[in-house]
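Asker: Starting from these lines, generate the structure:
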Amino acid sequence: MQKTTFFILSIILLLGCTEDRNIENNDVVIDPTSVLIHYWNFNTITGTQTLVNPDVTLLPLSGASISYPGSGAGYMDTFTPGYDSNLQNTEDAGSGLRARNPSDTRNLVMAVPTTGYKTIVVQFATAATSSGAQTQNYSYTVDGTNYSNEGLNTTTFNSTIDPIASLVSLDFTSITGVNNNPNFKIKISFTGSNASGTSGNNRFDNVTVKGIPVSTTPLYLLHYWNFNNLATGTLTNVNADISLLSTSTATIKYTGTGAGYMDQYTPGSALNLQNSDVAGLGLRFRNPSDTRNVIITAPTTGYKNVVMKFATARSSASGASIQNYSYSLDGVNFLTTGLATTTFNPNIDPSYDVITLDFSAIIGANNNPNFVVKINFGGTEASGISGNNRIDNVTFQANHI
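Answerer: Got it, this is the predicted structure:
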């Protein structure tokens, strides 16, 4: 009897001394074909926050964000260390996001568009401080305005106390209105006697949104540039690293006049990497860039429903602040007709975004040996003598005809 009691006490003491322990509470099975649509790891932000964009997203212009609207003195800021639970892409537990009290007059709102995806599961690591709100309540909207918890597997959760974090899984797989929805949002409200307090907070880390692409037709990696084998010095022509057609016909050039040129940079970006590649090198387009164009020749012979993606950023405030996108069906004349994304304001390295140019509704892009994409640069910075724009991990995916 004494040995048994000693053993039990030893286990209690051992568990009580464990710091930063993450306890997972995940009974939701995620379809293995799901992909990571949005991901917040919060590792690159510090201080007070009003709107937090995802660290990784497949829908960069969709408005995905986390905010804390309402009234009162509550606000969002960061905490450290973050949690290990639900980490993606072999990342470290850096920092996390906390919603400070008073929290009963505010809601944490996750805008998580699912355009092009279905069978959605949202997960995040969470905990509270000892004086933080005891209960989190979950609801969602499919129209961006009206919230409900109908059909939701988990509608409320009593937070564990930091550093013990739990994994909350919100399963929307049976709620069809969430699928392929640009207006999908999740709301977290806070209750319990502590929620009205002037101290304490609830903490969140490693927020993921996963789903299955709506299209069931297999996508092939038609062309891919990872730039990891680029030569040093000025480059005039960069062939694709991988192509289902010919790496010599899939090319990137920086045509025009003036002193601008393209060369390699390091380190590259990990966004949109394929085939378990590493973030090695990337390609940069140096100013002055307003007199040049990036010409990406990408034949689609034998393929249809073409989607192009790439990671991009600018070097600093002196890099061109505007990228403009267009395409050509004859290799000569360029247009933007039918293209949902025609311009983008790149962030400053190392804050990369993944740009998606969807040509699937443009019939002329199918089965076209003359298909070309053009990027040109704007903003007052584009005429400067320093600064550059950077791209990495350029992919063209398509269905076989």
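
Asker: alpha carbons only for contacts and neighbour counts from here, please
Answerer: Will do.

Asker: Now Asn206: which helix or strand?
Answerer: Assigned by DSSP states H and E, Asn206 falls within strand 201-213.

Asker: With Asn393 instead?
Answerer: Using DSSP H and E, Asn393 sits within strand 388-400.

Asker: quick one: buried residues of that strand?
Answerer: Neighbour counts using 16 or more other CA atoms under 10 Å place 388-400 of strand 388-400 among the buried residues.

Asker: With stretch 176-187 instead?
Answerer: Of all the residues in stretch 176-187, those buried under the rule 16+ other CA under 10 Å are Val178, Asn179, Asn180, Asn181, Pro182, Asn183, Phe184, Lys185, Ile186, Lys187.

Asker: so how far does that stretch reach from one end to the other?
Answerer: Terminal residues of stretch 176-187 are spaced 18 Å apart (CA to CA, to the nearest Å).

Asker: Would you mind pulling the contact partners of it?
Answerer: Residues from elsewhere that reach stretch 176-187 (CA atoms under 8 Å, 6 or more residues apart in numbering): 62, 107-120, 137-144, 147, 172, 214.

Asker: and Ile322, how far is that from Ser386?
Answerer: From Ile322 to Ser386 the distance is 15 Å (CA to CA).

Asker: thinking again about what came up before, quick check: the two most widely separated of the buried residues of stretch 176-187?
Answerer: Asn180 and Lys187 (18.6 Å; CA to CA).

Asker: Tabulate the buried residues of strand 388-400 (TSV), appending distance to Arg98.
Answerer: Compiled in TSV, these are given as follows (distance: CA to CA, whole Å):
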residue	distance to Arg98
Asn388	35
Asn389	33
Arg390	33
Ile391	33
Asp392	32
Asn393	33
Val394	35
Thr395	36
Phe396	38
Gln397	38
Ala398	41
Asn399	43
His400	46
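
Asker: quick one more, to check against the first:
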Amino acid sequence: MKKNYFILAFLMIAVVFSSCVKDEPAPQPEPPPPPPPGEPVLVHYWHFNNLPDIAFTEPIESDFSQFGLTASMDYPGTGEGYWDIRTHRPADPVSNFNLRMGQGPDQGAVLRLRNPANTREFLITAPSTGYENLVVTFAATRTENGAKEQEFYFSANGGSDWTKVGEAYYIPSLPEGEGYLEKVIDLTEYAQLNDNANTMFRILFVGEGSDNTSGNNRIDNFSIDGVPLASGDPAKLAISSVNDGNPVFANEPFSLLIYSLDADNSPAAVTTNVTVNLSLESGTGNLGGTLSGVIASGENSVMITGITYDAAGTGIKIKAEAQGLTAAISDAFDVALITYNLQLSANMPDAGTLTGDGEYAEGEEVTIAATANEGFI
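Answerer: Here you go, the predicted model:
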């Protein structure tokens, strides 16, 4: 009698995380020390390197904004135009101009604003509260069929009125070897943009090619710099972000960014070294790892890395304390278990059934069984 053997084969074991991005996010660098009075600092920045590879339907938040500020981009309008990203490749590169916040060359992605673009506008909502003498910097290019010119505008009243800055400027063609335009727009003469919660910018796509049904313009490394207004004495702490907005997993290190603020909630440099201690404010697990850090004299922030939490849960809060400053409590965040998605497959699909596939937490024991059909052993 011929014997058939049921052979169990594992064809795929994949790790599935709670969210997927096209690249691992770059580690957040230590915040730079405050500059000398009157020197500009980075206020908002978009590098576009951690965005999903989809057509966007919602505004894009900045990759970095100063404490207490939020900024976003949008591409509203009518028609078939839309926006997405284009990842780097040697024949179709990103720009290496205006790399900030530790971003490396020849990697990541650019923002792609697709035609027809003459019925849309590229909007940047970027409050300048606490800053003056703004400068906008970015790289721009296009495909052969993309709009050949752009116009830059600002609004000091949330978009009710717009002021055009200079004349329309030519956008080079990347496929034709013209590279990227390295655009710097000095807005220091426009006092109405200083310390203004309603500051906005707008780019219009004009001229030949803007009404084409194919083609696109591309924007990369968009930054807004400004000079900080004078702050008061440090009065309290504030926790700016937990793990730079990335998921936190049980028993895996994560980070907190902590600022010293004055009474008006503006970042304020300390005059002596200030030790910040962390403790668990709410949660059923245990906080461990690195639980203290130092805001150095002359600086206004510290990034504490290597913090751990040993259990999955929701509503976790961490408290930051320092002598002489009002304590801060983080926003509630969740801690997840690392899970693995186990998929089973047999080299003879008709030979029987397999059981044991599914999603499992890290460290969990898994029982896998194979049941042979009649005629197989």
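
Asker: Report the TM-score for the pair.
Answerer: Once superposed, chain against chain, the TM-score is 0.59 (TM-score structural alignment, normalised by the length of structure 2); 260 aligned residues with a CA RMSD of 3.9 Å.

Asker: picking up where we left off before, can you flag which of the buried residues of stretch 176-187 of structure 1 belong to helices?
Answerer: Nothing among those maps onto helices, per DSSP state H.

Asker: Just the ones in strands from those residues, please.
Answerer: Lys185, Ile186, Lys187 (DSSP state E).

Asker: which position in structure 2 aligns with the last one?
Answerer: For Lys187 of structure 1, the aligned position in structure 2 is occupied by Arg202, per TM-score structural alignment.

Asker: separation between that match and Asn49 of structure 2?
Answerer: Look at Arg202 of structure 2 and Asn49 of structure 2: by CA to CA, they are 22 Å apart.

Asker: got it, and Pro116 of structure 2?
Answerer: Distance of Pro116 of structure 2 to Asn49 of structure 2, given as CA to CA: 25 Å.

Asker: my read: Gly358 of structure 2 touches Asn341, true?
Answerer: Yes - contact criterion CA atoms under 8 Å: Gly358 of structure 2 and Asn341 qualify, at 5.7 Å.

Asker: Have a look at the two and say which one is more surrounded.
Answerer: Asn341 (15 against 11; other CA atoms under 10 Å).

Asker: Let me know the helix or strand that the more buried one is in.
Answerer: Assigned by DSSP H and E, Asn341 of structure 2 falls in strand 339-346.

Asker: If we ignore the residues flanking it in sequence, what's nearest the aligned partner of Glu61 of structure 2 in structure 1?
Answerer: Matched to structure 1 by TM-score structural alignment, Glu61 of structure 2 sits across from Asn53. Nearest non-adjacent residue to Asn53 of structure 1, counting by CA to CA, 6 or more residues apart in numbering: Ser65, 4.6 Å away.

Asker: Next: Ile186 of structure 1.
Answerer: Nearest to Ile186 of structure 1 is Tyr140, by CA to CA, 6+ apart, at 4.4 Å.

Asker: Does Tyr254 of structure 1 touch Thr297 like I think?
Answerer: No - using CA under 8 Å, Tyr254 of structure 1 is not in contact with Thr297; the gap is 11.4 Å.

Asker: who's in contact with the spatially most central residue of structure 2?
Answerer: Residue closest to the mean C-alpha point of structure 2, counted by CA atoms, centre = their mean, is Asp63 at 3.8 Å. By CA under 8 Å, 6+ apart, Asp63 of structure 2 lies in contact with His44, Tyr45, Trp46, His47, Phe48.

Asker: Try it again at 6 Å.
Answerer: Going by CA atoms under 6 Å, 6 or more residues apart in numbering, Asp63 of structure 2 touches Tyr45, Trp46.

Asker: how far away is it from Phe249 of structure 2?
Answerer: If you go by CA to CA, the gap between Asp63 of structure 2 and Phe249 of structure 2 works out to 22 Å.

Asker: what do you get for Tyr153 of structure 2?
Answerer: In terms of CA to CA, Tyr153 of structure 2 sits 43 Å off from Phe249 of structure 2.

Asker: Which one's more surrounded, the two?
Answerer: Phe249 (22 against 16).

Asker: Now that one: closest residue in space, sequence neighbours ignored.
Answerer: Per CA to CA, 6+ apart, closest to Phe249 of structure 2 is Ala336, 4.7 Å.

Asker: thinking the one you found is in contact with Ala312, fair?
Answerer: Yes - the criterion here is CA atoms under 6 Å, and Ala336 of structure 2 meets it with Ala312 at 4.8 Å.

Asker: Please name the residues that touch the equivalent of Ser71 of structure 1 over in structure 2.
Answerer: When structure 2 is aligned by TM-score structural alignment, the residue opposite Ser71 of structure 1 is Thr78. Counting by CA under 6 Å, 6+ apart, Thr78 of structure 2 touches Thr119.

Asker: hmm, who's touching stretch 142-157 of structure 2?
Answerer: Taking CA under 6 Å, 6+ apart as the rule, stretch 142-157 of structure 2 contacts 161-165, 168-171, 173-174, 193, 198-210, 215-218.
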